[in-house]
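Q: Structure here, sequence nowhere to be found:
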């Protein structure tokens, strides 16, 4: 069975992540791509059997599709998803699912009522370093986990005209909406639900209309504290992961290589895809010394492999929309906590 798929949006999400992954999973076909940008239209030529369309309206006017992938600006996620539900199409929404927890909760309920599969592209669950962290913690190699530190930082000190830089928080803009769903999702997968949130949201770049430098501290119900950093203005980065346990500390540096490899033209299945060229490893340190922990190969393709199974065999979807809703609830709690802190400072 071939699942004919339309990709709405062909920026980084569609061009670098979704389309190459879909093309690498034999059960999917990239049948339509929505973009009007001349450079992106040219890039879409890699998918010879795909129709390049000028608008999402053309997608929803068709009757020959099975799946819609929505990787357009955040505020369009819910409207496009609802149009897909009406056509009976399975839906993949790039994170965040919606621009509020309420909107996302409603989407999940509507998909269930319509009997339409809905999932969220939380590809960072399949980053190689995160897979390595999960495997090491499951093996109990650092003992009882006490602190989890996770940082996703880059150096982009000047604003651009990209929608992510000009959108307000109300439109789904800001780095908390962009990277927060990934980091929060990983923390929830490892340590379960959160009972307390502390947040520091800053705008560092001149003219910024949304946060571009964020710190979250999450207290999980099991007592673990997750400390999450996300920034567009970091000249030098923290470790990607640092996990402190009762018997040791696991540290990993650098971002997963799949995104830059895809941008450079590599594709899933190519030799070395998902593996750092320099052969780097995580380090497990304890009072007895240090040892290298080989990093697992990253495998974002596992998302679409699981989706293919769900749509053809009835297995569970790769990501439950309820997980995405919970992440957005935490983001909204974080925004509220940051506002309260600002008001408290203002009245002193």
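A: Yep, that arrived. Computed from a predicted structure; not experimentally measured. Residues are numbered from 1 along each chain as shown.
Q: When you work out contacts or count neighbours from here on, use the C-alpha atoms and nothing else.
A: Fine.
Q: what helix or strand does residue 341 sit in?
A: Per DSSP states H and E, residue 341 falls inside helix 321-346.
Q: Would you map the helices across this structure?
A: 19-24, 38-43, 56-60, 77-86, 101-114, 128-138, 163-166, 175-191, 258-263, 301-313, 321-346 (DSSP state H).
Q: Alongside the first one, take a look at this:
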């Protein structure tokens, strides 16, 4: 007889692009998680997609009228801190979409609050389970390129027309650096740890742009350089990852396909879910190329690990201290862009040591 799994009821705050495309299908794909409630200003859309899920107009009504155990926040960036605070104080565990908060101090506040209330607090860094990232991570661990000198991460889009949405407005938390940077920064920190300093240049390149839509950021690790590049005016021709070391170079040309699969309506756990047919291409010291298969990605693993953390006390997949470190690098880049100087992430010695232990 198969033992029935303990159920964690989930309340999702926000059913815009991120909530609808990522969180809802990933949560529904994990055995033991039940998407029980959604807060949305467009209940008709939710009911059309998910007729069995309760819909509420705001978080306070949901918290008062539902028995959800875990609250997932997928709302505009400037609402993350107050919504997470309300959920924690209401006795719920919390997952916050990236970016965690708008400032490092706000991130510290939420981390301390969750610790005092003995609640799990995590940040949705789903890109740790992308095929492209898993591939280059394995290459680095195996030493294929040798001692790494330069690592480039490109997260580009081609959207030449400025759209009427909060991400492209001159509002707190708007712009490309807050939108895509948390993914790139988190991946860099997972691979290399905390940088010595950050050097950044931002621009608003598109006609009518109201906020940052181009970013170039360099993380320094001694003489090693990690370059994070993002643009809204790249139609193609750039690689997702480029690595150069003393044994050769490696290119991962195309990005993970899970976002495209979700946009197309594919359900996680389908046969082709997360498969990546674009190989890792390595050039050796003689200039000869070698192709290596890219491992499959699986972003549902984030929510599986959230479930086991809550039920079995396993490790939180993305800890508050890791999220604080990401925010410190994001803020350092903002200060560097303003000053033109290299800026060290503003973390305490205790935070640095705690991050390195994770």
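A: Ah, there it is. Here the structure is a predicted model, which is why all the values come from computation and not from measurement.
Q: and the helix holding residue 341 of structure 1, which residues are buried?
A: Neighbour counts over helix 321-346 of structure 1 (16 or more other CA atoms under 10 Å) mark 321-335, 337-338 as buried.
Q: circling back: so can I have JSON lines of the helices of structure 1 showing distance to residue 251 of structure 1?
A: Shown next, in JSON lines, are the helices of structure 1 (distance: least, CA to CA, whole Å):
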{"stretch": "helix 19-24", "distance to residue 251 of structure 1": "29"}
{"stretch": "helix 38-43", "distance to residue 251 of structure 1": "37"}
{"stretch": "helix 56-60", "distance to residue 251 of structure 1": "43"}
{"stretch": "helix 77-86", "distance to residue 251 of structure 1": "35"}
{"stretch": "helix 101-114", "distance to residue 251 of structure 1": "32"}
{"stretch": "helix 128-138", "distance to residue 251 of structure 1": "9"}
{"stretch": "helix 163-166", "distance to residue 251 of structure 1": "30"}
{"stretch": "helix 175-191", "distance to residue 251 of structure 1": "16"}
{"stretch": "helix 258-263", "distance to residue 251 of structure 1": "20"}
{"stretch": "helix 301-313", "distance to residue 251 of structure 1": "24"}
{"stretch": "helix 321-346", "distance to residue 251 of structure 1": "25"}
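Q: closest one to residue 205 of structure 1 among these?
A: helix 163-166 (10.1 Å; CA to CA).
Q: so that closest one matches what in structure 2?
A: Counting by TM-score structural alignment, helix 163-166 of structure 1 falls onto residues 166-169 of structure 2.
Q: who's in contact with the matching stretch?
A: 76, 162, 173-176, 179, 209-212 (CA atoms under 8 Å, 6 or more residues apart in numbering).
Q: again, 7 Å this time
A: Contact with stretch 166-169 of structure 2 is made by 174-175, 210-211, as judged by CA atoms under 7 Å, 6 or more residues apart in numbering.
Q: which other helices and strands contact the helix holding residue 341 of structure 1?
A: Where contact means 3 or more CA pairs under 7 Å, 6 or more residues apart in numbering; DSSP states H and E, helix 321-346 of structure 1 is packed against helix 101-114, strand 118-121, helix 175-191, strand 194-202.
Q: Distance of residue 188 of structure 2 relative to residue 138 of structure 2?
A: Distance of residue 188 of structure 2 to residue 138 of structure 2, given as CA to CA, to the nearest Å: 14 Å.
Q: before we move on, back to that, out of the helices and strands packed on helix 321-346 of structure 1, which gets nearest to residue 67 of structure 1?
A: strand 118-121 (9.9 Å).
Q: tell me the average deviation of the closest one from structure 2 after fitting.
A: After superposition onto structure 2, strand 118-121 of structure 1 sits on average 0.2 Å from its aligned residues (mean CA distance after the TM-score superposition for structure 1).
Q: roughly how far apart are residue 195 of structure 2 and residue 251 of structure 2?
A: 23 Å.
Q: Number of residues surrounding the residue nearest to residue 187 of structure 2 when sequence neighbours are not counted?
A: Leaving aside its chain neighbours, residue 187 of structure 2 sits nearest to residue 128 (6.5 Å; criterion: CA to CA, 6 or more residues apart in numbering). Counted by other CA atoms under 10 Å, the residues lying close to residue 128 of structure 2 total 23.
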